[in-house]
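[1] With the sequence up front, the predicted model follows.
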Amino acid sequence: MLGNGDLILRYLEHLGVEYVFGVPGGSIEPFYDALARSERRGGIRAITARHETGAAFMAEGYARETGKIGVCCSTAGPGATNLLTGVASAYADGIPMLVITAQTALDRFGQGSFQDTSCTGIHTVEMFAKCTRYNTLISHPAQLETKLLQAVSHAMGNQPGPAHLGIPLDVMRHRIPDNEIDATLNAFTNHEVAPSDHSTKSALNELESARKVTLVLGEGASEASELLVRLAEARDWLMVTTPRGKGLIDSFHPLYRGVFGFAGHESASDALREDSADLVVAIGTALDEVSTSGWDPTTILSERLIHISNNPVDLSRSTMARLVVLGSPKLLFESISNALGVDSVSQSNRSVFYNDRLPANTRFDDPEKCFDRSGPIKGQTLMTYMSRICPQNTRVLMDAGNSFLWGIHYWNIHRPMNMHPGANHFHIGLGFAAMGWAIGTSVGMASANPDHPVVCFTGDGSYLMAGQELTTALQENLNILMVVLNDSSLGMVSHGQKLSGGEQLATRLPRVDFSMIARALGVESYRIETMEQFADLDIKGILSRPGPCLLDVIVDGDQVPPLGSRIKVLTSSIQTHE
């Protein structure tokens, strides 16, 4: 006889899941018993985070790297509430995740059980209601199988995101015969929707007659990205990406003009204005603050917009557009390419020339500082240098704060010729922008694919929040390079206060030697104060061997990151309410 935890794991195995990320505890123990049985037979294995928020971030990293559903779990009470920030982050970025939290036994609901999170206690199912695509309490063992499949179907649908199952102790412990676990039922996970014939013809008519077109690739354009590049080359269309779409186009492609939106490039804004684009075609983007440069009406948000997405929620924001198309961008542009006589199968035919300088067609805020090795290490220099020396298969994550500002603007993408068209090696958690997001997510990503190096850029403030997850990477012997931007400050907040005219308050941090902390944990580490010291490091060697390494990089806190669009939104809100 096995338990319901075994049933859950057998279904997840059918989906190709390899790990469950979590922290054990009393009420979730039957599920960990099932994980122990699974590991003994070579099945799904538990990876233990140091905090449940980190477990949720790890599940997100696993999902980002594999395209499978990420799975995290927690015990009742604070275990469940600790998961919330990580689950909300996955919800904001549309990451498919199965979230399993424990409840006390059903017959103890309302009796003041230890860590009671039932509907009569601290009601965690209600807490998850607004940051999940599916959310339910399993109130009877007979519900488990059906609700599990419904959860997976919602998580991996056209509006992907986390699905939550609250499972009481006695329901998880419920015994079932081994022969009942045959996984004959299947979750509905194939959601590719073909655009209507009318929408396809309308889009073709618009694009055929337009003289100047600029494509905007968001994260939802990933599967169509290679096709879109070929189409742009054939028609001489310009291309930009949103911050979340960064990485889908090689930074050195001659038709690429950079990132538009949060921490973006002026050259991308120019490519979207009326004198450069008769039509702006936005693909797979939510048209939120960060992807529209604070809802700028002179660029994306105009009557020149054609908006294409698999996600109907994205399209609900494009009320000003001349055309919206619901459906798979890949299917739509395959039809359009064929109609325009563009080969939708062959490789890109426009050569990409790399050099030791910056991409020629992208306008950077401070290009001269990208190669300035004098004095303290500058964020501009660090990102330019690291993006040039890291192997092309490196997965790169930028944490909330100055890290993702510097990374969005100054990290240059090199896409190898054999890279899968839908793959993206550049990652930011920009939807919810949780500090410490990149730390846990890098652990999940490295777990999913230990053969490729992972580089995580984080700030000292974020590392003080979540740096303990590095010990999970140590325990799992994962190839992660943790780069801590150390300026003894909550840097993004501090610069934001200065630029918006706010009070200078509560942003100073103590001087911490993170390399010493890492060594105390048993992790290889280095403290870097100059670019000369950086150049002496064998970064490629570090990234070629298993196990984590930490770089404590003392950065120039006086350098102002590209915060312009964010400050514009903050100050306009202040002016509106005065």
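    That came through, no problem. None of these values were measured; they are calculated from a predicted model.
[2] all contacts plus neighbour counts: C-alpha atoms, from now on.
    OK.
[3] Let's verify the most far-flung residue of the chain relative to its centre: helix, strand, or coil?
    The outermost residue of the chain relative to its centre, with distances by Cα atoms, centre = their mean, is Q111 at 40.5 Å. Secondary structure of Q111, reduced to three states by DSSP: H, G, I helix; E, B strand; the rest coil: coil.
[4] another one to put next to it:
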Amino acid sequence: MQLTGSQILVECLKEQGVDTIFGYPGGSVLNIYDELYRHQDEIRHILTSHEQGASHAADGYARSTGKVGVCLATSGPGATNLVTGIATAYMDSVPMVAITGNVTVNLLGKDSFQEVDIAGITMPITKHNFIVKDVNKLADTLRRAFKIAQTGRPGPVLVDIAKDVTANKAEYMKEEIPPIERIKDTITEEDINTALAMIKEAKKPMIFVGGGAVISDADQELKEFVYKVDAPVTDTLMGKGAFSGEDPYYTGMLGMHGTKTANLSVTQCDLLITIGARFSDRVTGNAQKFAKNAKILQIDIDPVEINKNVIVSHCIIGDVKEVLKILNDKIEQHDNKEWVNQVMEMKKQFPLKYHPEVLTGPYILEKLYEITGGDAIITTEVGQHQMWSAQYFKYKKPRTFITSGGLGTMGYGLGACIGAKVGNPDKIVVNIAGDGCFRMNMNEIATAARYHIPIIQIVFNNHVLGMVRQWQSLFYGQRYSHTTLNDSVDFVKLAEAMGAKAYRITKKEEAEEIIKEAISLNVPVVLDCQIASDDKVWPMVAPGAAIEEVFTEEDLQAKK
């Protein structure tokens, strides 16, 4: 049947099972929005306060559900406002399709009003992108975009559509979309057997889990593998929840703000089994000294990640879930009790600590974990609050900790929180922010209020840019250059003005009751939590140092 480009677009979205789009209208996408109006009972559109909020919401929706997130913006500044969100999704391998409008075909390349080469701009931060100038190619392009976004290592794909394409007509025929097949043809028997031999030979194995284990939904296979290998587990920021933070074999996060136990165990192990992690510099510290006593076995879907940051002894290329299935079928039960007990003793010796006498970020997170029983989705912005969220809330399941790991995007969490709540309406969804991050995109509280999306926004308000100040304190002679937020912004009044409920917490005794009330209200709530300006994230590894040089506040004081 003959349909307009806008009708074809909506039909293709329905083919893909898209139920929600986050976006902001404008001239180049008016035809698309007119069609969405006709299909509002099938596809929900969330109008965000800013296009960046739309891209982060699509990202949060994708990470929390495993589906493709979709965002939509007009040409020019509308499209460029998506760029930070697209780059965020690219760095963390998030399946997302960003759809932008552009000027009509005859105006392309002429510096027309609100024209920008968004495909050129986003080329380095997308898995692929398309410019559609012919309505006859629109349906196939959209289908390819969704397939590319989900196949193998996921990532964002951009589809830029000229405005006249959305009005022109072409023949459309509905297609049944086959499920995405997992990559397993790269897994060889030889690679599996070599890995099994390495595991058998090891006396002190350590399992290191990254975001790839979350993306592949390999949590059950991972748990079985851990207990068959009989090895302690550490993870990255992106890997949280793939292996339960409540499990006794879990040692905490690895790296710059990882636990002493995890950092020292990786340094002391003789085999590091790395599952879906890319050896980010924030994890490895000094890469030349990383896991210096160990052979490294890396399991990853992307061959580009092998030997990129750290030289490994052996690798298996393929979908993590499929690789672990094969290994679990073949591996014998191992017994590394002596090594496991050694690591467990370290856990007792080096617990995470914070100042218990005053209101702090860690205290609020522990109280939130206690109240929710750990059954919540936590999104974060970027900074100290992000690290505390990784350290003090125990993630039992994958897709429950949603944060910008690779790009470190301040302003990410609130949009992502809205997207996660839309995708998981029955879950408690909480965004943890610092006051610096919250300022960046706090206008999205108005979005949550407009659509009655009952998220909880917790602001750790220390009146400084906390993580940058921490570095200035430790490495820059306490020269606090432009990191003190000494203004009179009142987050409670701002939140109420945007239609949310809001509370201020100034002491520990107030926290539990107010958090419980925020959850019970089932409306958007902002909690302004006043904490000290000089609270720091401990432990820490200095930039350029080996992870075994991890130090705590007590270590620093003893050194002084």
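    Perfect, thanks for sending it. Only a predicted model underlies this, so the values are computations on that prediction, with no experimental measurement involved.
[5] returning to that earlier point: now do the residue farthest from the centre of structure 1 against H140 of structure 1, distance only.
    19 Å (Cα to Cα, to the nearest Å).
[6] go on, L7 of structure 1?
    15 Å.
[7] Between the two, tell me which one has more neighbours.
    Between L7 of structure 1 and H140, counted using other Cα atoms under 10 Å, the more crowded position is L7 (22 against 14).
[8] So for structure 2, the centremost residue is which one?
    For structure 2, the residue nearest the mean C-alpha position is T403 (3.6 Å; Cα atoms, centre = their mean).
[9] which residue lines up with that one in structure 1?
    Matched by TM-score structural alignment, T403 of structure 2 corresponds to I428 in structure 1.
[10] Contact partners for that match?
    Contacts for I428 of structure 1 (Cα atoms under 8 Å, 6 or more residues apart in numbering) come out as 244, 397-400, 404, 438.
[11] So I458 of structure 2 lies in a helix, does it not?
    No - if the criterion is three-state DSSP, then I458 of structure 2 is strand and not within a helix.
[12] Need the counterpart of it in structure 1.
    Under the alignment (TM-score structural alignment), I458 of structure 2 maps onto V483.
[13] Let me see the ranges of the strands in the stretch 201-350 of structure 1.
    For the stretch 201-350 of structure 1, applying DSSP state E, counting those that start in this stretch gives strands covering 213-217, 238-241, 256-259, 279-283, 305-309, 323-326.
[14] Mind putting those strands into CSV with mean neighbour count?
    Output for those, formatted as CSV (neighbours: other Cα atoms under 10 Å):
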stretch, mean neighbour count
strand 213-217, 26
strand 238-241, 27
strand 256-259, 29
strand 279-283, 27
strand 305-309, 26
strand 323-326, 21
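[15] and of those strands, who's closest to P24 of structure 1?
    strand 305-309 (39.1 Å; Cα to Cα).
[16] In structure 2, what range does the closest one match?
    Strand 305-309 of structure 1 covers residues 296-300 of structure 2 once aligned (TM-score structural alignment).
[17] what's that stretch in contact with?
    Outside stretch 296-300 of structure 2, the residues within contact range by Cα under 8 Å, 6+ apart are 195, 212, 271-277, 306, 312-320, 323.
[18] what about stretch 274-283 of structure 1, start to end distance?
    This stretch, stretch 274-283 of structure 1, spans 19 Å end to end (Cα to Cα).
[19] do stretch 165-182 of structure 2 as well
    Taking Cα to Cα as the criterion, the two ends of stretch 165-182 of structure 2 lie 34 Å apart.
[20] repeat for stretch 461-479 of structure 2
    End-to-end distance of stretch 461-479 of structure 2 (Cα to Cα): 21 Å.
[21] list the buried ones in that stretch?
    By neighbour count on 16 or more other Cα atoms under 10 Å, the buried set for stretch 461-479 of structure 2 is 461-467, 469-472.
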